[in-house]
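> my questions are about this predicted structure, shown below with the sequence.
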Amino acid sequence: MTHFVTDKCIKCKHTDCVEVCPVDCFYEGSNMLVINPDECIDCGVCIPECPVDAIVTDDAVKNILDLEDSRLTDEQKTFKMFYNINIEYSGKWPNITVRKDPLDTAEEYKDKKDKALYFSENIE
């Protein structure tokens, strides 16, 4: 089991989680973070550090990864998409190990739903 970052991180990008990670498995894009699942040791110390609850275990997707999207709920589709985004972009974005200030948009977007449309492939 591993952890991954969901769309709740988008436009917030709190980085409190990176300071507590013992294996430095977080990677930084322009408006969110991702976790490299091959590096994550499933310790869970990052989960309570995220003020927007953007980090979840892969239990949220393990039973749906092989299912066609037409059989999934919207929430399951989003989890599956962001699980795959974590895998892909942890191999493209730079590693982050030191806390930074959240984005200027963090307060405005902290409670917004369905933030996937704001996902950016760009590096900071």
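Happy to help now that I have it.
> all contacts plus neighbour counts: C-alpha atoms, from now on.
OK.
> you'd agree residue 12 is up against residue 33?
No: Residue 12 is beyond contact range of residue 33, at 9.5 Å (criterion: Cα atoms under 8 Å).
> helix or strand right after the helix or strand hosting residue 75?
Taking DSSP states H and E as the definition, one finds residue 75 inside helix 74-89. Using DSSP H and E, the helix or strand that follows helix 74-89 in sequence is helix 106-109.
> put this next to the previous one:
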Amino acid sequence: MAYVITSPCIGVKDASCVEECPVDCIHEGEDQYYIDPDTCIDCGACEPVCPVEAIFAEEFVPEEEQEFIQKNADFFK
């Protein structure tokens, strides 16, 4: 199970999460950061440092943000 970055990150791109990730699975996209679901070790280090609370464990992504699960995965295809 991976973590997912959702819409509050769009346009903010603070990068605090990138610095905390021990496996370098967070990558910068054009409009937001993305977490590689194949590399994420589900450690949760990124979640508490996000200043806009955009990061969720996949099973806790809010209903209105569900599309970001696929958006994160598609970024790495």
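Cool, the structure landed. Because the structure is a prediction, the values reported are computed rather than measured.
> okay, buried residues for the helix holding residue 75 of structure 1 please.
Buried residues in helix 74-89 of structure 1, counted by 16 or more other Cα atoms under 10 Å: 76, 77, 78, 79, 80, 81, 82, 83, 85, 86, 87, 89.
> I'd like those written out as TSV, with distance to residue 48 of structure 1 added.
Supplementary listing: the buried residues of helix 74-89 of structure 1 in TSV, determined by distance: Cα to Cα, whole Å:
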residue	distance to residue 48 of structure 1
76	22
77	24
78	21
79	19
80	22
81	23
82	19
83	19
85	22
86	19
87	22
89	23
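> which one of those is nearest residue 46 of structure 1?
If you rank the buried residues of helix 74-89 of structure 1 by distance to residue 46 of structure 1 using Cα to Cα, residue 86 comes first, at 15.1 Å.
> contacting residues around the closest one?
4, 5, 34, 35, 36, 37 (Cα atoms under 8 Å, 6 or more residues apart in numbering).
> name the SS class of the aligned residue in structure 2 for the first one, please.
Just to be clear, that refers to residue 4 of structure 1. Matched to structure 2 by TM-score structural alignment, residue 4 of structure 1 sits across from residue 4. Assigned with DSSP: H, G, I helix; E, B strand; the rest coil, residue 4 of structure 2 falls in the strand class.
> buried stuff in stretch 9-28 of structure 2?
9, 10, 13, 15, 17, 18, 20, 21, 25, 26, 27.
> now the terminal residues of that stretch, how far apart.
Distance across stretch 9-28 of structure 2, first residue to last, is 11 Å (Cα to Cα, to the nearest Å).
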